[in-house]
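S.K.: I need the structure of the sequence given here:
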Amino acid sequence: MSHRNARLTVHGRRLLVERVLSGRPVAHVAAEMGISRPTAHKWVRRWRAEGDAGLADRSSRPLTTPHRTTATTEAAVCRLRTERKLGPARIGPILNLPASTVHRIPVRHGLNRLAWLDRPTGEVVRRYERARPGELVHVDIKKLGNIPDGGGQKVMDRRTAMDNKIATTAQRKSCKPVIGYSYIHSAVDDHSRLAYSEILPDERQHTAIAFWQRAHAFFAAHNIAVARVLTDNGSCYKSKLFTQCLTAAGIVHKRIRPYRPQTNAKVERFNRTLLDEWAYLRPYTSNNERTEALADFLHTYNHHRCHTALGGHPPISRVNNAAGQYT
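M.R.: Got it, this is the predicted structure:
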């Protein structure tokens, strides 16, 4: 690219060629345009060899780099980076290389950011996004402990909370009902990130099926035709009834590879946002209070919360854009 003090732009080079072709001496044209004769001859020569394409900017990268680090050494650097997560300052002494040389190698191979790597395997994370809403919907369940009436330690003093805990333990021993858990079932569209969630009492197959039927109706209300559903390998999703429910609606059921939650990352990231901006946003005095706050969170998430993967826009804007309605 031309720098800000460059004497010649693409337009200037074309003007140079036109003046030379009109019959004027190259030396005179170069003096008028404030450049040297060799530079003027270079652009005229390129134009004669390549035409207008020869007047465009070229990369300054050399065609060959004889002193570049060997492929074997680069492979050793990449192996230490992915297997042991070491930085240039630690890889350099191991391979007897300057840290500056080591730094350039992970950058060249896309390994310079640990956030781009899968921590257990060291593989570069493949990020994908479906082309249209409904092409793939991620479904998952998040388990949360219920909140006792009056709140927990964050609301009441520690002594009272401990007394409640002791009382809960006594109830458990006497087989009386205990606080238990809530199960947040969520469905997130891969393309638009439009989300639908419900708090349900369990994660059994019939509960998961009923949730999906309501989630399917939610997406249909937003003119999203669901083609595929991606789930983990939970028992409720492995059941034949869940797959038959999807198949009856013309939806293909896909499951992730075992112990690979990265594949279902859209809903996994939504679960993290759910915890940060709803479940743990503030102390709640009861389970009902937390449940009632979920609807406000979902409205904010879908209609107002900006999303970095969507260019700073909320999910509903991408849904409208896909339908030809620009907001």
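S.K.: only C-alpha atoms from now on, for both contacts and neighbour counts.
M.R.: Will do.
S.K.: buried residues in stretch 172-187, which are they?
M.R.: Using 16 or more other CA atoms under 10 Å as the test for burial, stretch 172-187 gives 182, 183, 184, 185, 186, 187.
S.K.: just the ones in strands from these, please.
M.R.: The members of these that map onto strands under DSSP state E are 182, 183, 184, 185, 186, 187.
S.K.: let's see this one next to it:
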Amino acid sequence: MPARTVPRVLRRHAMPYLCELDPLTGAVIRASKTTATRYERDRPGELVHMDVKKLGRIPAGGGWKARGRAAGSSARNRSVPVGFDYVHSMVDDHSRLAYSEILADEKGVTCAGFLTRAIAYFADHGIDRIERLMTDNAWAYQHSLRAVCADHAITQKFIKPHCPWQNGKVERLNRTLATEWAYRHPYTSNAERTAALAPWLENYNTDRRHSALGGHPPISRLSPT
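M.R.: Here you go, the predicted model:
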């Protein structure tokens, strides 16, 4: 059994983390978050989650994972900034269908454009009506998505400040993106990593097993299109 599967199984059976236990007695000494109750909407499109993750770009020739730490550090001209990519993502609460794009920033107009394209992507996969959109309290989300939401009759919902777990489904996707796409392979260029996102996302939606869906991929919860 893969090592990272073990804590998932333990959490599924409501077992606390070691840091929440007394090391000698095993008694629970720290309560879990009161808002950490798992929930799932009844139908696709009833609620979607949206967020952005910032990733450092990969320099030409690859970073230290491709070259090794010593070679990667010596080859890179640190006076030239590498910059960042911004991975915008949206996840359906019921089916876990995900859509992501790598964009240059996280400004309001960029977020609004991404939301428009994400709505079209979801419609192409059978989710032709999005009722609610949940995001964090970033300025771009609060002020730049209103027109798009109004055009599609979407109700905006915001998490409680400093409570990212309330947007946990897209936060979990961000973590999966990092471990299974962004940092899994020693890419030799930023373009190579960018090109690998679409195939990975297709696999995530159509083939990759999801424990919360009983071992089925997100596409299994959508009507054929």
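S.K.: and the TM-score between these chains?
M.R.: Overlay of the two chains. TM-score (TM-score structural alignment, normalised by the length of the second structure): 0.85; 208 aligned residues with a CA RMSD of 2.4 Å.
S.K.: circling back to that earlier point, out of the ones in strands among the buried residues of stretch 172-187 of the first structure, who's nearest residue 209 of the first structure?
M.R.: Distances from residue 209 of the first structure to those, taken as CA to CA, are shortest for residue 185 (10.7 Å).
S.K.: identify the residue of the second structure aligned to that closest one.
M.R.: Residue pairing (TM-score structural alignment): residue 185 of the first structure is matched to residue 88 of the second structure.
S.K.: quick one: contacts for that match?
M.R.: 50, 51, 52, 53, 100, 101, 102, 103, 111, 114 (CA atoms under 8 Å, 6 or more residues apart in numbering).
S.K.: make CSV out of those and add neighbour count, distance to residue 184 of the second structure and secondary structure.
M.R.: Listed next are the contacts of residue 88 of the second structure as CSV, based on neighbours: other CA atoms under 10 Å; distance: CA to CA, whole Å; DSSP: H, G, I helix; E, B strand; the rest coil:
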residue, neighbour count, distance to residue 184 of the second structure, secondary structure
50, 24, 23, strand
51, 23, 21, strand
52, 23, 19, strand
53, 16, 16, strand
100, 22, 17, strand
101, 18, 18, strand
102, 18, 17, strand
103, 16, 20, strand
111, 21, 27, helix
114, 22, 25, helix
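S.K.: which of those still touch in the first structure?
M.R.: Contacts conserved in the first structure for the contacts of residue 88 of the second structure, using both residues aligned by TM-score structural alignment, their matches' CA atoms under 8 Å: 50, 51, 52, 53, 100, 101, 102, 103, 111, 114.
S.K.: and the corresponding residue of the first structure for the third one, how far is that from residue 207 of the first structure?
M.R.: With the correspondence set by TM-score structural alignment, residue 52 of the second structure lines up against residue 141 in the first structure. For residue 141 of the first structure, the distance to residue 207 of the first structure (CA to CA, to the nearest Å) stands at 11 Å.
S.K.: ditto for residue 195 of the first structure
M.R.: For residue 195 of the first structure, the distance to residue 207 of the first structure equals 18 Å [CA to CA].
S.K.: picking that back up, isn't the match of residue 52 of the second structure up against residue 196?
M.R.: No: using CA atoms under 8 Å, residue 141 of the first structure is not in contact with residue 196, being 11.8 Å away.
S.K.: ok, back up a step: between the buried residues of stretch 172-187 of the first structure, which sits nearest residue 29 of the first structure?
M.R.: Using CA to CA, those come closest to residue 29 of the first structure at residue 187, 67.8 Å.
S.K.: contacting residues for the closest residue in space to that closest one that isn't next to it in sequence?
M.R.: Sequence neighbours aside, residue 139 is the residue nearest to residue 187 of the first structure in space, at 4.4 Å (criterion: CA to CA, 6 or more residues apart in numbering). Contact analysis of residue 139 of the first structure by CA under 8 Å, 6+ apart lists 185, 186, 187, 188, 229, 230, 231, 232, 267.
S.K.: and with 7 Å instead?
M.R.: 186, 187, 188, 229, 230, 231, 267 (CA atoms under 7 Å, 6 or more residues apart in numbering).
S.K.: redo the residues you listed as a markdown table? Include distance to residue 30 of the first structure.
M.R.: Listed next are the contacts of residue 139 of the first structure as a markdown table, based on distance: CA to CA, whole Å:
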| residue | distance to residue 30 of the first structure |
| --- | --- |
| 186 | 69 |
| 187 | 67 |
| 188 | 63 |
| 229 | 66 |
| 230 | 65 |
| 231 | 68 |
| 267 | 63 |
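S.K.: what's the closest of those residues to residue 135 of the first structure?
M.R.: With CA to CA as the yardstick, the closest approach to residue 135 of the first structure among the contacts of residue 139 of the first structure comes from residue 229, at 8.5 Å.
S.K.: the second structure: which residue goes with that closest one?
M.R.: Match for residue 229 of the first structure (TM-score structural alignment): residue 133.
S.K.: all strands of the stretch 51-200 of the first structure, in order?
M.R.: 137-145, 181-189, 195-200 (DSSP state E, counting those that start in this stretch).
S.K.: these: which one's closest to residue 295 of the first structure?
M.R.: strand 195-200 (8.7 Å).
S.K.: and that closest one, which stretch of the second structure?
M.R.: Strand 195-200 of the first structure covers residues 98-103 of the second structure once aligned (TM-score structural alignment).
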